[in-house]
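The sequence and its predicted three-dimensional model are supplied below.
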Amino acid sequence: MKKITIVALLALVATLGIAPSVLATVCAQVITNAVSPSGECRSFPTPCDVPAGWTTVSDCSSSASANIDDINSRLQQMRLDLKEFKDKKSQEVADRDAALKEKITSKRKTIEARIAAAKKTKEEKRKTVLLNLVDIQIKQFTNTEERVAKMTNIRADLKTQLSTNIDIAIAELNTEKTKIQAATAPEELKNLAKEIRDLLKSRQEIVKQIVKAILASRTDTAVVKAENRLAEIKAKIAELKAAGKDVAETEGLFASAEQKVVSAKEKSGQKMAKETIDFLKSAYHDMKDIVKKVDTEKTAFFCPQEKYINCMPIVTPERQKLCSGEYYEWIKKNCLNAEFTY
């Protein structure tokens, strides 16, 4: 039996032109079952008593079954709709994640490429710096070798030894240069940098050797000059002694100076520059005392013109003419400031 709503019934009555009295008779005679929107099923005395929005059914049991089926159908549809919604959202999330992952991967690759390029550039710069450093050191070694060859205050054997050491250092630097040019890994360049630093230390040692050689040569020269000065003083003391002068104190000073020069020579042979210089300073101090002693005694020196010359404060050209030759030179050298008197 078809479901008949009150609205449909009224419309039918109006369409058919049924009188209200007839309608009242119909409503009085028809018991109507209806279902509310919430699913409640009730029986009404007449169709006119069915509330608006209720649906008429044949009986409440069939209505309840139909309502349950409808609810189940709707629930199923809701489940399907929910599943479709979830699937759609899951797909959207998956697509978004995939796009984000692809974007991140692309950025990572770009960053990695930049890092690799930066590392390569850094390695190339490091290699260039090391090569320039090696070239600078080779040039410095070469200049040092040339300077050593021109030095007049270094013995020939020391020059040869220093030149050999410099040649060895230059050869080692050229070997390092070849290694740097062939290096590809950062670790290789790092190790080569350490080796180059060690070679720089060897150059410092060579410079120290040069300085020591110069000092040794200078001390040797100073010792020779001191020995020559002692020989001159010794000869003059012998002359004074032969002339009957009292030179006992002078000879004592001379012995002290001579012993100090001998000690200085020993220290010079042991490459002890400081000790050598100290002994020479003390020896020259004694020699100065000898000269002062001679000045105090006004020791006379014989000139070819048979004039006597005493060591005095001033030397004048006129007085210089009175004496010439080795006597005048000796006086000028040993008496420092002298005046010729006659």
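That came through fine.

Going by C-alpha atoms from here, please, whenever you check contacts or count neighbours.
Will do.

any chance you could map the helices in the stretch 101-250 of the chain?
Using DSSP state H, counting those that start in this stretch, the helices assigned to the stretch 101-250 of the chain run over residues 156-182, 186-242, 248-269.

Residue 85 is nearest to which of those?
The closest of those to residue 85 is helix 186-242. By CA to CA, the value is 55.6 Å.

what is the orientation angle of the closest one with helix 156-182?
Going by axes from the mean of the first three to the mean of the last three CA atoms, to 10 degrees, helix 186-242 is angled at 170 degrees with respect to helix 156-182.

which strands and helices sit next to helix 186-242?
Applying 3 or more CA pairs under 8 Å, 6 or more residues apart in numbering; DSSP states H and E, we find helix 186-242 packed against helix 60-150, helix 156-182, helix 248-269, helix 273-296.

Off-centre distance for the longest one?
The chain centroid and the centroid of helix 60-150 are separated by 32 Å under CA atoms, centre = their mean, to the nearest Å.

How about the second one?
Distance, stretch centre to chain centre, for helix 156-182: 26 Å (CA atoms, centre = their mean).

Would you mark the buried spots in that helix?
Across helix 156-182, burial judged by 16 or more other CA atoms under 10 Å covers 158, 159, 162, 163, 165, 166, 169, 170, 173, 176, 177, 180.

Next one for the comparison:
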Amino acid sequence: MNSVGAPATGTRRLTTSAMIASIAEEGQRTTKAPFGHALARLADQRPDIVGLSADLAKYTDMHVFREAHPERFFQMGMAEQAMLGAAAGLAESGLTPFASTYSVFATRRAYDFLCLDIAEPGLNVNVVGALPGLTTGYGPSHQATEDLAILRAMPGLTIVDPADSVDIQQAVPALAAHPGPTYLRLLRGAVPTVLDEYDYTFRLGRAAELRGGRDVLFISTGLMTVRALSAARELERDHIDAAVLHVPTIKPFDREAVVREAAKDRLVVTLENHSVIGGLAESVASSLAFARVTAHLVPVGLPDEFLAAGALPTLHDRYGLSVAAIKDLVRREL
């Protein structure tokens, strides 16, 4: 058990679990293992789809595919570099691999294999990284807070950060149909189901306006889009009208949509489950700078530091990713 924010010596010590917890809010609709089921359905239609795991099938929802198509599943053990090298070979032979592990291992440990074996020859290998950003309390060894910054500069790599189960289910076939390499930030387990309420369709490389608003524009990606929508609904009670622009594809980045919406006269808040260095906030800021557009831009993201271990709700409050923290920031900035 890890202690987060414990009081001074002599008072009761509060402890919190560092277990991997659900990111769903209380009472929120969820869908179990949307990635695994989407991949299994796609494989029913496409015999070229294969799955690989670095000994983490259960924890990346790849076990659903393994059970449906055992003859097309490859257990590579705790050898992420070898897994990506093998995925490259499978792609060279005409297959379409989805290779799953934790984001920290796919990006920090196996970067060179992803870059030179997969991206440089432009192979259709789909790397699936679980526990992106702050989605575990196990500390810096498992918190992939800088994966977007690491990968954005890799030539030819498509990067997708889905918000919920709807995004994941629609992204899987889109990534398989895309000719080059991709990286998917995976939300696993009981994943929130939200975007079906907003007439949403995933389109690779395109941002989507989920709601309009005159006072604030949330530009969000990943699980923070769900938080942005919740914050926008709750801010209505304070007569604050907030728009939400969801950016599911980090690369290629939909600069046109971002610049168009950010150019309107309102507070612009970026929200990402990633370091404020090298992710969505800097993508938005550079897009505005190159377009010579001025905006009141405030980033919500993780600090440029190694994060604490602890329970997810505690950590999200501490680092400003909670709905309550988002609302407080908007009230201060307006």
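It's in. Everything quoted here is computed from the prediction, not taken from an experiment.

List the TM-score for the superposed pair.
After superposition, the two chains reach a TM-score (TM-score structural alignment, normalised by the length of structure 2) of 0.22; 120 aligned residues with a CA RMSD of 6.3 Å.

For the helices and strands packed on helix 186-242 of structure 1, give me CSV that also has distance to residue 15 of structure 1.
Formatted as CSV, these follow (distance: least, CA to CA, whole Å):
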stretch, distance to residue 15 of structure 1
helix 60-150, 29
helix 156-182, 108
helix 248-269, 148
helix 273-296, 143
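
To residue 14 of structure 1, which of those lies closest?
helix 60-150 (28.2 Å).

one step back: and the helices and strands packed on helix 186-242 of structure 1: which comes nearest residue 43 of structure 1?
Going by CA to CA, the one of those nearest residue 43 of structure 1 is helix 60-150, 7.9 Å.

Who are the packing partners of the closest one?
Applying 3+ CA pairs under 8 Å, 6+ apart, one finds that helix 60-150 of structure 1 makes contact with strand 32-35, strand 41-44, helix 156-182, helix 186-242.

hmm, try it at 7 Å
helix 156-182 (3 or more CA pairs under 7 Å, 6 or more residues apart in numbering; DSSP states H and E).

one step back: closest to residue 193 of structure 1 out of the helices and strands packed on helix 186-242 of structure 1?
In terms of CA to CA, the element of those nearest to residue 193 of structure 1 is helix 60-150, at 7.0 Å.

Run the angle between that closest one and helix 156-182 for me.
Using the same axes, to 10 degrees: helix 60-150 of structure 1 against helix 156-182 is 160 degrees.

any idea how far the residue nearest to residue 102 of structure 2 when sequence neighbours are not counted is from residue 100 of structure 2?
Of all residues not flanking residue 102 of structure 2 in the chain, residue 130 sits nearest, at 4.5 Å (CA to CA, 6 or more residues apart in numbering). Using CA to CA, to the nearest Å, we find residue 130 of structure 2 at a distance of 8 Å from residue 100 of structure 2.

Please say which of those two ends up with more neighbours.
Neighbours were counted for residue 130 of structure 2 and for residue 100 using other CA atoms under 10 Å; residue 100 has more, 30 against 27.

mind checking which helix or strand the more buried one is in?
If you go by DSSP states H and E, residue 100 of structure 2 is part of strand 96-102.

so what does that strand touch, helix or strand wise?
Using 3+ CA pairs under 7 Å, 6+ apart, the elements in contact with strand 96-102 of structure 2 are strand 49-53, helix 80-92, strand 126-130.

State the number of residues packed around the nearest residue to residue 163 of structure 1 once chain neighbours are set aside.
Nearest non-adjacent residue to residue 163 of structure 1, counting by CA to CA, 6+ apart: residue 145, 5.9 Å away. Using other CA under 10 Å, residue 145 of structure 1 is surrounded by 19 other residues.
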